[in-house]
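Colleague: just need the structure, nothing else, for what follows:
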Amino acid sequence: MQWGSIITPEALNHMIAQNAVKCVKAALEGQAPELDGCRAGPNCMNQYGYYPLHRAAEFFSVDMIQLLIRHGASANLRTAGAEVIEGLLPLHVAVENTCMHKYLEDSLFPNHEHRDYSEADAHFIFKLIHLLCLPEMKIFLDSTRLIAKHTDNLLDELWNYIKDGKLAETAILLLAAQEQIRVGTSCKKIGNSKADGFQVIYECIINNSIKLQSEKGQNLMEKEELETKIKLHHTAMMLVHVISKAGEGLESYIRNHLEVSQCW
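Modeller: So this is what the prediction gives:
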């Protein structure tokens, strides 16, 4: 369990996996007589290439996430190594694992990217938002919201999801992190604007759509792929608009839910 005076990352990882909040607190503080001065590092990578906060994000333990952050865990460390998908932030783990919830997997339209931009897209967006606002999704959004508060360059991560056509991931991050997005947050790739992040993202979508339209006319071989990206951009634009207008009310509604027990 320890190397000299350091509790191993694997031991800490096991405690987090068991959601043993009191044990993790004792390990981080290192003040229990039984530990003989040993303590765990909140930012030590384990043998699989990820960090304690990634593990807590995977299990959506709000108490564990709060504890780790309070003891100095960084939300800006990325996975690395052959045993894991590289470059993932804890935020990515929370958002993308939320997308694996059975409500989203079972209820959203398959092959959405191949549909025309029409009333069906509005139906998709409203259904997605409706599912995310169910009481069963509260713990997932609460975990994502907490991690997002401590993640740098948040708009960059949101923009990456939009560019990649990941509408469910975009909706989760927009809904969970809207407080930071509204006040403006610094970002590397799309400028260091302190304006309303919803407006910044909206303008990025418009500008990129114009760029894609111009490329569509020049490259007939990729025309279908470009049309798909343009349609997804239009749908993402609608999603940004809806949450920018109704998001605060939705967030208040979600926060008032009682916590629902999850079956893992």
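
Colleague: contacts, neighbours, all on C-alpha from now
Modeller: OK.

Colleague: list the buried residues of the longest helix anywhere in the chain.
Modeller: Counting residues, the longest helix found in the chain (DSSP state H) is helix 223-255. Buried residues in helix 223-255, defined by neighbour count with 16 or more other Cα atoms under 10 Å: 223, 226-240, 243-244, 247, 250-251, 254.

Colleague: just stretch 89-102 next, same as before
Modeller: 89-99.

Colleague: pull the most distant pair out of the residues you listed.
Modeller: 89 and 99 (15.7 Å; Cα to Cα).

Colleague: helices or strands up against the helix or strand containing residue 181?
Modeller: Assigned by DSSP states H and E, residue 181 belongs to helix 178-183. Packing contacts for helix 178-183, counted by 3 or more Cα pairs under 8 Å, 6 or more residues apart in numbering; DSSP states H and E, involve helix 197-218, helix 223-255.

Colleague: count of residues packed around residue 188?
Modeller: As a burial measure, residue 188 scores 12 neighbours (other Cα atoms under 10 Å).

Colleague: to compare against the first, here's another:
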Amino acid sequence: MVKYYRGYDGIIQGLIDGDKKDAFVARIHQEAQSVGGYDVYQSLMLTQILACIVHQSALNCATALLQGHTGLTPDINAVHPDDASAPPLHCSSDDPELIELFLRYGARTDIRFQGFLPLCCAIDNISIHTHFIGWSTRQSIYMTIVFMCLQDQTELLECVRLLFRATNEVEKEIYRYVKDGKIIQILALLMVAREEVTSPSLFKGLCDPALDGNMSLRQLVLSEIVSLMASRVTLVSTSEEALDELNNKLETMMSMLSLIQVFERAGDKIELHRRYLTKLCPKLLAAQIACLLINEGLAEYKDFELKSHDDGSAQTRIVSSFNLDFLEILELKLNKGMQLGSGITKIYKHYADNMWIPRLSDHPPTLEPMTIPLLSNEDDAKGSSPLKVSLEKLCHHPYLNDWTPKKSTFKLVCILCLPQLKESLESIRLVACKTEGIEAIGCNLARQGKLIELASLLMVVSGSSDMRSNAIRRCVTSDLQALVDSEFKLKGRSSSHKLVDEKEMKLSALLLLEVFERAGNSINHYLQSDTYNEGRRSRLKIAREIQNLLEKAGFAMKSKDADLNDIKCFSPAFDSVDHISLPSTLRFRQFSVAAEKKHMQRASKSFHTMVRGNSKCRGPRIFAPTPKALKHGIPNVNREWFLSLGVVIAKLIKRV
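Modeller: A predicted model of the protein is given here:
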């Protein structure tokens, strides 16, 4: 278009650059008359003029254009058919006065240009202009907060605030930011609209119906953390890239939870520092914000040290130099115990970790676990008590004595598939068929951390219509969210390790649910096959076949999951007759040759005496085999077992 109006670059451009309103208006009238009218001039040049005004932030020229002083009627909501140019509101994301002007004259905030709202453009503009060079999981989120509080971010944050107030359904954009792990974007929203973003009902209608249509930002982040934890436990792919990506996402979500924690506890104080300490230089203001975070027990001195990522650029050197000077000022303030006002007490660097005492009034309400009906006496009367007894009886089986939750959950599945436990599982199945409320029983077992009972119940009722694992999954997920939240609040405290153990227990329960959902039918089909029931297959071979079924179901078996050496029942020392499960009187004993002969004679004599001693007894006489016959007629391995059995039988006959 410039070729038709050679004076555009030299005159119009210069007037817009200088924001000379009167000269700009006069030039527009002159040009419009020269081309045959305002309509012709508007069709040819209005788009370029409006784009130049936005680019140069010419507020006076924009005001004259929108007020109609130029005779042109611009449509500030128009989108070019081929998306060649964005609407003015999308392009003015760094000038709050221009945004306010466009909003006053009817600019729409719901128009998407290439999929982005004006609010999204303003938020993304902050991540581009921030001092911090690309936040990553290697860096601390607290240093990003410090950078965001500096004065040169004020105008950018004001743009976000204006667009946030004028945009409807912002919760959908926040929801997307959380799902994508956009830390800087969430930080910008917390800086300008903390109360709205942390509202308990922010995601109304975008969450699980079980939450009554309400979900807060904290709950959404916690649900993402739990989901990633569960995905890491049940990871299908064994590639290092997939595992690294999953871990990075999890670390990002944990940093986002830290961010929410900061603004829930100290958001008002951060806002006061940012508004009323504007006269301080950036390094002093950064040190004040850092002292505030340390004093609130949210951060430590080491959290403000940037990780070295020197790429040789000038911006990197500037940031590194700023960080070194800022740390020097911060250390000086901490060592001197400088008071920060607003009731903030003295704090020293080496006491920072020990002075935090949580203030419950500042904390949001802890997530309540999903309501699952506990077992009552009425439930016991309906048959839950026999099921409970059967499950507890199985837990005392010798094969399960040395299994603990710290060992692989896959090994527990392998143990339960052994033939020696088939009878116990069958009795549990018979009792479970007559028991009502299996779903509630499973939830209680998962909540109490009884993994062996839960695995046994899932094994016998997997695929049954009476057992829906989704309810148990929701129950475990809800408890796990509460544990993660509590662990995060008590981070560094003495009681936090207990929460870690409980969290690992819940993750193991989720893994059990996943195992029997994805491989339950295959396992049951194998246990009913002729290959399993015919012949005498070793326990180790059965375990290997179960592991193969789990791998085919998509579970990534690690080396520690496949190694069965730490489980006694898979040890070669265990004999095939499973004597350890027999009563103590029937177990094998080790004797010397002389002791063995003496013991055989005593057992034989006792047996003859009891059978022949009563001469008045009627019926056929029973003669015990002689020691010599026992010696030659019974295999050496089982000879002592038969003799012990004879002693027991003799004692029973004597009692009768």
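
Colleague: could you list the buried residues of the helix holding residue 181 of the first structure?
Modeller: 178-182.

Colleague: and those residues as CSV, adding distance to residue 35 of the first structure?
Modeller: Putting those into CSV (distance: Cα to Cα, whole Å) gives the following:
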residue, distance to residue 35 of the first structure
178, 41
179, 40
180, 39
181, 42
182, 44
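
Colleague: out of these, who's nearest residue 7 of the first structure?
Modeller: Nearest to residue 7 of the first structure among these is residue 180, at 34.6 Å by Cα to Cα.

Colleague: that closest one matches what in the second structure?
Modeller: Here residue 180 of the first structure is matched to residue 196 in the second structure, going by TM-score structural alignment.

Colleague: please apply the same query to residue 89 of the first structure.
Modeller: So residue 89 of the first structure corresponds to residue 117, using TM-score structural alignment.

Colleague: wait, what's in contact with its match?
Modeller: Neighbour list for residue 117 of the second structure: 90, 109-111 [criterion: Cα atoms under 8 Å, 6 or more residues apart in numbering].

Colleague: gap between the residue nearest the centre of the second structure and residue 440 of the second structure?
Modeller: Residue closest to the average C-alpha location in the second structure (Cα atoms, centre = their mean): residue 225, at 1.9 Å. Residue 225 of the second structure is 25 Å from residue 440 of the second structure, where distance means Cα to Cα, to the nearest Å.

Colleague: in the second structure, what residues pair with stretch 147-161 of the first structure?
Modeller: Aligned by TM-score structural alignment, stretch 147-161 of the first structure falls on residues 163-177 of the second structure.

Colleague: one more: stretch 61-70 of the first structure?
Modeller: Going by TM-score structural alignment: stretch 61-70 of the first structure matches residues 95-104.

Colleague: list the buried residues for the matching stretch?
Modeller: Under the neighbour-count criterion of 16+ other Cα under 10 Å, stretch 95-104 of the second structure has 95-103 buried.

Colleague: what would these look like in a markdown table with secondary structure?
Modeller: A markdown table is the format used below for those (DSSP: H, G, I helix; E, B strand; the rest coil):
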| residue | secondary structure |
| --- | --- |
| 95 | coil |
| 96 | helix |
| 97 | helix |
| 98 | helix |
| 99 | helix |
| 100 | helix |
| 101 | helix |
| 102 | helix |
| 103 | helix |
